[in-house]
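Peer 1: Below is the sequence, then the predicted model.
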Amino acid sequence: MAELITTARPYAEAAFNFAKEKNQLTQWSDLLNNLALMAADATMAKLIANPSVTNENKLSVFAGVLGSDLTNEAKNLLVAMAENGRLSAIASVAQLFEQLKIAEEKRVKAYVVSAMEPTVEQKSNLSAALNSKFNAEVDIEYQVDQSLICGLRVKVGDWVVDNTANTQLQKLRAAIAN
């Protein structure tokens, strides 16, 4: 996975810089997500990985599915990736592009897992705290996991706060075991 991210980074950055310059971040985001969905299809993944299929044939499949949504600039991106044997990294390109877009828009994605559905007031308080901490607009995705017993886990990128009862019990077990 790390290798694909490294391979995809220059393509994602080039696409992002072009899209930003043309004020087309949303359009490119949608296009790259569509390309990633196509590449994730099992049949398409086999086609991309098949060395006996020419790059022209691979590109014609993308063009055939996307039709007029495939701009000349996007086609140039696919051609460059195909010529360098990097079409398998298209999902990583889309992922990195999305991260760059979110950072540009000063937005952050947070994932919150709690034992119970938080109240509107709790959601509002958490949103305000995260917006302040990250100095950005935080989009929060909530999930309920009753096995946590109580508490919540908040994850934003690499930053994680876990004050669930399960985690506290595991720490207590480890302390007692030592």
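Peer 2: Structure's in. What do you need? None of these values were measured; they are calculated from a predicted model.
Peer 1: use CA for all of it now, contacts and neighbours both
Peer 2: Fine.
Peer 1: can you list contacts of the top helix by length along the chain?
Peer 2: Using DSSP state H, we find that the single longest helix of the chain is helix 2-21. By Cα atoms under 8 Å, 6 or more residues apart in numbering, the surrounding residues in contact with helix 2-21 are 25, 28, 77, 81, 86, 89-90, 92-94, 96-97, 100-101.
Peer 1: That one: what's the following helix or strand?
Peer 2: Heading C-terminal from helix 2-21, the first helix or strand you meet, by DSSP states H and E, is helix 25-40.
Peer 1: after that following helix comes which helix or strand?
Peer 2: Using DSSP H and E, the helix or strand that follows helix 25-40 in sequence is helix 42-49.
Peer 1: Toward the C-terminus, what is the element adjacent to that next one?
Peer 2: helix 55-66.
Peer 1: got the buried residues for that next one?
Peer 2: Neighbour-count burial for helix 55-66 flags Asn55, Lys58, Leu59, Phe62, Ala63 (criterion: 16 or more other Cα atoms under 10 Å).
Peer 1: Then stretch 160-175?
Peer 2: Asp162, Thr164, Ala165, Asn166.
Peer 1: so how far is that stretch from its chain's centroid?
Peer 2: 28 Å (Cα atoms, centre = their mean, to the nearest Å).
Peer 1: before we go on, here's another structure to hold up against the first:
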Amino acid sequence: MAGVSSESLTAALVALEAKLPNASLQLATELFAILGTVDSSAGLRRALTDPSRSGKEKSELVTQLFSGKVSADAVEIASGLASSRWASARDIGDALETLAASVVIAVAENKSAVSASGITGLEALENDLFTFNQAVDSSHEVQRALSEPQASQASKAALAGKLVPGASEEARVLIGQAVSQPRGLKVTKLVSRFAELAAKRQQRWIATVGVTRPLTEVQTSRLQAALNALYGRELKINMNVDPALIGGIRVQIGDEVVDASVLARLGQLQRQLA
């Protein structure tokens, strides 16, 4: 997805963020259901992506189709997508899929408790998706069963459940979606996409800290406290000792970089002198 479609998806993800702290799996399943309806009708896809129709017209069409059938939040999200611009008819479906998966991932992220094995809900979700793909890739018989066009969605979902019997509820939703609506992709390819979304979201809360020499325990504690206060949550710190920085510190959290290293300041000076 590129160009205008990418811009529309980015805007939709930003708008979705406000709903994610209280998101539920029900919202995700509703969005996946809307996706199923959109995917089943080429005429509807064309109507929702027709550049000659106003965003208001397209938004109202979604509201008419789904109000009373799904929650107000699901209607709002889908109508928001419809009001945006899309380069191709398929792109709006891809965006719906991404938003629905993002809701599932946020539900896993919002789990406050860490499991007995010491991993978070997001880490558990990624592990379950990886385990499923490993199980599928290791068996040609399973691959054939999941790609069999005559097999029912229920039978495929049942088979998928047997491959990862201890999977979290969030993983079961995403795996179930992949086996029932792969949307022209291999099941494992779609599951990998979901795993990439989960990894990307988890990366938002990992602070990669570059220093010239190891910090003391006291310095690490102070840095941890400062970053937690700045971002309003407990961050995981990955420390990277890099003598090339010369001095100072470099912190990266997701796409955000705070570079207070001597190397960065030298680079700024060099650009000023050029």
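Peer 2: Now that the structure is in, tell me what you want to look at. Just so we're clear, the structure is a prediction, and the values are computed from it rather than from any experiment.
Peer 1: Could you check how far the longest helix of structure 1 is from the centre of its chain?
Peer 2: With Cα atoms, centre = their mean, you get 13 Å for helix 2-21 of structure 1.
Peer 1: And for stretch 137-147 of structure 2?
Peer 2: 26 Å.
Peer 1: Contacts only, for Arg213 of structure 2.
Peer 2: Val241, Asp242, Pro243.
Peer 1: make that Gln95 of structure 1, sorry
Peer 2: Contacts of Gln95 of structure 1 (Cα under 8 Å, 6+ apart): none.
Peer 1: can you check the one 5 residues further on too?
Peer 2: Under the criterion of Cα under 8 Å, 6+ apart, the contact partners of Leu100 of structure 1 comprise Glu13, Phe16.
Peer 1: Report the contact partners of the aligned residue in structure 2 for Ser147 of structure 1.
Peer 2: Mapped onto structure 2 by TM-score structural alignment, Ser147 of structure 1 lines up with Ala244. Shown in contact with Ala244 of structure 2 (Cα under 8 Å, 6+ apart): Thr212, Leu263.
Peer 1: And Ser132 of structure 1? What does it align with in structure 2?
Peer 2: Per TM-score structural alignment, Ser132 of structure 1 is aligned with Ala229.
Peer 1: In structure 1, which residues correspond to the one helix or strand Ala74 of structure 2 maps to?
Peer 2: Under the criterion of DSSP H and E, Ala74 of structure 2 resides in helix 72-83. Mapped onto structure 1 using TM-score structural alignment, helix 72-83 of structure 2 spans no residues at all.
Peer 1: Leaving out chain neighbours, which residue sits closest to the residue most central in space within structure 2?
Peer 2: The centroid of structure 2 falls nearest to Leu197 when counting by Cα atoms, centre = their mean (3.2 Å). Of all residues not flanking Leu197 of structure 2 in the chain, Ser102 sits nearest, at 7.1 Å (Cα to Cα, 6 or more residues apart in numbering).
Peer 1: What's the local residue count around that neighbour?
Peer 2: 22 (other Cα atoms under 10 Å).
Peer 1: And the one 3 residues further on, by the same measure?
Peer 2: Other residues within reach of Ile105 of structure 2, judged by other Cα under 10 Å, total 29.
Peer 1: which residues in structure 2 form strands?
Peer 2: For structure 2, the strands defined by DSSP state E occupy 206-211, 236-241, 249-253, 256-259.
Peer 1: could you redo the ones you listed as a markdown table and give each row distance to Leu48 of structure 2?
Peer 2: Shown next, in a markdown table, are those (distance: least, Cα to Cα, whole Å):
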| stretch | distance to Leu48 of structure 2 |
| --- | --- |
| strand 206-211 | 38 |
| strand 236-241 | 42 |
| strand 249-253 | 36 |
| strand 256-259 | 34 |
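Peer 1: So which of those strands is nearest Val4 of structure 2?
Peer 2: Val4 of structure 2 lies closest to strand 256-259 among these, at 23.9 Å (Cα to Cα).
Peer 1: distance of Ala94 of structure 1 from Asn33 of structure 1?
Peer 2: 6 Å (Cα to Cα, to the nearest Å).
Peer 1: who's more crowded, those two?
Peer 2: Comparing Ala94 of structure 1 with Asn33 by other Cα under 10 Å, the one with more neighbours is Ala94, at 27 against 20.
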